[in-house]
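Novice: pasting the sequence and the predicted model now:
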Amino acid sequence: MHDPVSGQVYTVCYLMLGIFGVPANVIAIVIFARGKCGLSKCITHYLVAMAATDLIVVFTNVIVNRIFSVYYPSSFLSVTPTCSLKTVLLYAAKDSSVWLTVAFTWDRCVAICHQNLRNKYCTARTARVVIVLVCVVSGLRNIPWYFSITPLYVVDGVPWYCIFKSDFYSSNAWIAFDLINLVGTPFVPLFLILLFNALTIRHILVSSRVRKALRGWTYAKKESDVEMENRRQSIILLLAISANLIVLWLTFVAHYATVRITGNYFYSSSSAMFVFQEAGYMLLLLSCSTNTCIYAVIQTKFREEMKYLVSYPFRYLASSFKLGCGLI
């Protein structure tokens, strides 16, 4: 538990994350699911899945695990079996969110760089299969977290709260599992995202040079090239995605490395390490609130759909009011 002052500060921060993250992801799900953003069904499936997993991350990690634990510390969510299951869901949702971003980045890389595979791989059916596989594998590989938990204490035969077992930080098996978990998320995903983005950007730049040469510099200056503008937007989008994940995960990774190197796993809520830890968690969770937005904000049709969605309740009330006045 936090001390009173720090507890209020962190609670407000997580409350802000929840207030921002839940509506942002819900709006993204609704807009993409409507299918009016001019995107293929393959892309739409990925974006809806990414927004859904991000929403689950925000709900489980921010609302249930952080806010509820402060305001309702003795609820059924604090019973050890429920707490252990919640831990599995936390990690599974986080892994699904990150790896779906990898899958989507790879899909775009194939679509842009490998035209011969595009028609076979970049389909709605493939997207659905990949999404299901990512979620299932993420869930299965995080099941061991359930068995890493032990009760903090037992009252009248009921185990309460969750702490890691005493041998979690010393057992070779648990250390290996924890290390594999960290490598699996986020090191490998970040590396793959950077690699796929680099290949895609390189292909776009090379293609743009060839296109300019074929069109001719004079003609290119006089008349805008819609295709090259779309490619420029793609580069901006890919770089934004990479920067978002790397920057917002960096503090979390740095804290993990510091803890493992120093062997200092326990510290008070007033220590600098605790602030370091919470900053890492907050930035990590923030990435799940901005990930889908980065894809969406750049698209004009998404903004138009968002304006329509936000204004719909007011237009509905106005039309109902006019209809009511007409009946009087």
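Specialist: Now that the structure is in, tell me what you want to look at.

Novice: rest of the way, CA atoms for contacts and neighbours
Specialist: Will do.

Novice: in the protein, which helix has the most residues?
Specialist: helix 226-262 (DSSP state H).

Novice: which strands and helices lie in contact with that helix?
Specialist: With contacts taken as 3 or more Cα pairs under 8 Å, 6 or more residues apart in numbering; DSSP states H and E, helix 226-262 sits against helix 188-215, helix 272-297.

Novice: which of the ones you listed sits most buried?
Specialist: A comparison of those by mean neighbour count, using mean count of other Cα atoms under 10 Å, puts helix 272-297 on top with a mean of 19.

Novice: pretty sure Thr150 sits against Trp160.
Specialist: No - using Cα atoms under 8 Å, Thr150 makes no contact with Trp160, being 9.0 Å away.

Novice: higher neighbour count, those two?
Specialist: Neighbour count, other Cα atoms under 10 Å: between Thr150 and Trp160, Trp160 has more, with 22 against 19.

Novice: got the contact list for that one?
Specialist: Trp160 makes contact with Ser78, Val79, Thr80, Pro151, Leu152, Tyr153, Val154, according to Cα atoms under 8 Å, 6 or more residues apart in numbering.

Novice: if you set the cut-off to 10 Å instead, what comes out?
Specialist: For Trp160, the contacting residues are 74-83, 150-154, by Cα atoms under 10 Å, 6 or more residues apart in numbering.

Novice: ok, the residue most central in space within the chain to Gly157 distance?
Specialist: Most central in the chain under Cα atoms, centre = their mean is Cys288, positioned 3.3 Å from the mean C-alpha point. Distance of Cys288 to Gly157, computed by Cα to Cα, to the nearest Å: 38 Å.

Novice: what's the answer for Gly184, then?
Specialist: 37 Å.

Novice: same check, this time on Gly7
Specialist: Distance of Gly7 to Gly157, computed by Cα to Cα: 30 Å.

Novice: tell me which of the two has more neighbours.
Specialist: The residue with more neighbours, out of Gly7 and Gly157, is Gly7; 14 against 7, by other Cα under 10 Å.

Novice: got another, please set it beside the one above:
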Amino acid sequence: MVSMSIADLMICVFNVTVDSIFWKYFPDSFLKYTNVCRFSAFIQASSVQLSVWSTVSFTFDRFVIICCQKLKLKYCTQRTATVVVIIVSVLSILINIPVYFRYEPYYIIGDIAWGCQAVTGYDSYLGWRAYKWIAHLSVPLLPFPLLVLLNCITVSHIFVANRARRALKSRSNGESSSDPEMKNRRTSIILLFTIVGSFIVLWSPVVILHICFDITQSTLFPGPKSLYLAIRITLLLMYSSSCTNTCIYALTQRRFRQEIMNIVKYPFTLIVK
């Protein structure tokens, strides 16, 4: 959850603040240097990748906790969580290293490279086309079925356990009564459906856009302003998806809320001491 929060914060800083605000409204800033522009593009792609796969990893963790009782004792440990976070972070960086070399200077003034544009042959070279499909598979085409599969199995397991628990309680009590465990499971089902539903809804326009552009081999947007507006709205939905899962998980976890309160109180505690 901490890894997911950090990745979402990186998206808010680099993808939203730097790319969508500073890049457009401060045309003469250091962000226009080619090396800075390349690094910013690399960080943006890595942040999105880390956010999505942290969500998948956390969903798999919940799947193990609920459905795999034997594996739960070995997998759901702090050491395993650390290893998973490191692996996801390293893979997110390695997969997006080519993004840094995707751009070349737009123009050179006084031996200083300015601006970023796609390297020559980016859309025709076989290596770059293969990398584009690998990037599209890693985010978000592959996480889609994984999230749906894990959540469906988890929900079906909860339904089966609920039926068995309801049957046992009816035999022992002879009447229906309020069951806190059943309420917790019902909340978990709603949570799982909300997470996978929001991810699919918010990422679907991006997937459709990538598929259409790859099929038509379109790289520019010479159409009306409505097309450009649709593209910007699509990116807005994608960036919003990086925040919804963290907010949903955080608001439903009592320990997470307590840790946030401890972070807020910590500076004042130091002052008092």
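Specialist: Happy to help now that I have it. The model shown is predicted, which means the values in this text are computed figures rather than measured ones.

Novice: anything in contact with each of Thr150 and Trp160 of structure 1?
Specialist: Residues touching both Thr150 of structure 1 and Trp160 (Cα under 10 Å, 6+ apart) are Thr80, Pro81, Cys83.

Novice: check which helix or strand covers the last one.
Specialist: In other words, Cys83 of structure 1. Cys83 of structure 1 is part of helix 80-113 when elements are defined by DSSP states H and E.

Novice: specify, as a residue range, where that helix falls in structure 2.
Specialist: Using TM-score structural alignment, the residues of structure 2 aligned to helix 80-113 of structure 1 are 34-67.

Novice: pretty sure Tyr122 of structure 2 contacts Arg102?
Specialist: Yes - using Cα atoms under 10 Å, Tyr122 of structure 2 is in contact with Arg102, at 7.5 Å.

Novice: who has more neighbours, those two?
Specialist: Neighbours per residue (other Cα under 10 Å) separate Tyr122 of structure 2 from Arg102, with Arg102 holding more: 17 against 14.

Novice: now for the more buried one: what does it line up with in structure 1?
Specialist: Aligned counterpart of Arg102 of structure 2 in structure 1: Ser148 (TM-score structural alignment).

Novice: quick one: contacts for that match?
Specialist: The neighbours of Ser148 of structure 1, taking Cα under 10 Å, 6+ apart as the test, are Ser84, Thr87, Cys162, Ile163, Phe164, Lys165, Ser166, Asp167, Phe168, Trp174.

Novice: cool, and Cys247 of structure 2?
Specialist: Going by Cα under 10 Å, 6+ apart, the list of residues near Cys247 of structure 2 reads Ser5.

Novice: in structure 1, what residue corresponds to it?
Specialist: Per TM-score structural alignment, the equivalent position to Cys247 of structure 2 in structure 1 is Cys293.

Novice: please apply the same query to Ala135 of structure 2.
Specialist: Aligning on TM-score structural alignment places Ala135 of structure 2 opposite Asn181 in structure 1.

Novice: ok, its match touching Arg141?
Specialist: Yes - counting by Cα under 10 Å, Arg141 is a contact partner of Asn181 of structure 1 at 8.6 Å.

Novice: now list whatever residues contact both of the two.
Specialist: Counting by Cα under 10 Å, 6+ apart, the residues touching both Asn181 of structure 1 and Arg141 are Tyr91, Asp95.

Novice: tell me which of the contacts of Trp160 of structure 1 is nearest to Tyr312 of structure 1?
Specialist: Leu77 (36.9 Å; Cα to Cα).

Novice: okay, now that closest one: neighbour count?
Specialist: The tally of other residues near Leu77 of structure 1 (other Cα under 10 Å) stands at 20.

Novice: so what's it up against?
Specialist: The neighbours of Leu77 of structure 1, taking Cα under 10 Å, 6+ apart as the test, are Val64, Asn65, Phe68, Ser69, Cys83, Ser84, Leu85, Lys86, Trp160, Tyr161.

Novice: got the contact list for the fifth one?
Specialist: With contact taken as Cα under 10 Å, 6+ apart, Cys83 of structure 1 is in contact with Asn65, Phe76, Leu77, Leu89, Tyr146, Ile149, Thr150, Pro151, Trp160, Tyr161, Cys162, Ile163.

Novice: restricted to buried residues, select the residues you listed in ChimeraX.
Specialist: The ChimeraX command for the buried members of the contacts of Cys83 of structure 1 (criterion: 16 or more other Cα atoms under 10 Å) is given here:
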select :65,77,89,146,149,150,151,160,161,162,163
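
Novice: nearest to Ile43 of structure 1, of the contacts of Cys83 of structure 1?
Specialist: Of the contacts of Cys83 of structure 1, the one sitting nearest to Ile43 of structure 1 (Cα to Cα) turns out to be Leu89, at 25.7 Å.
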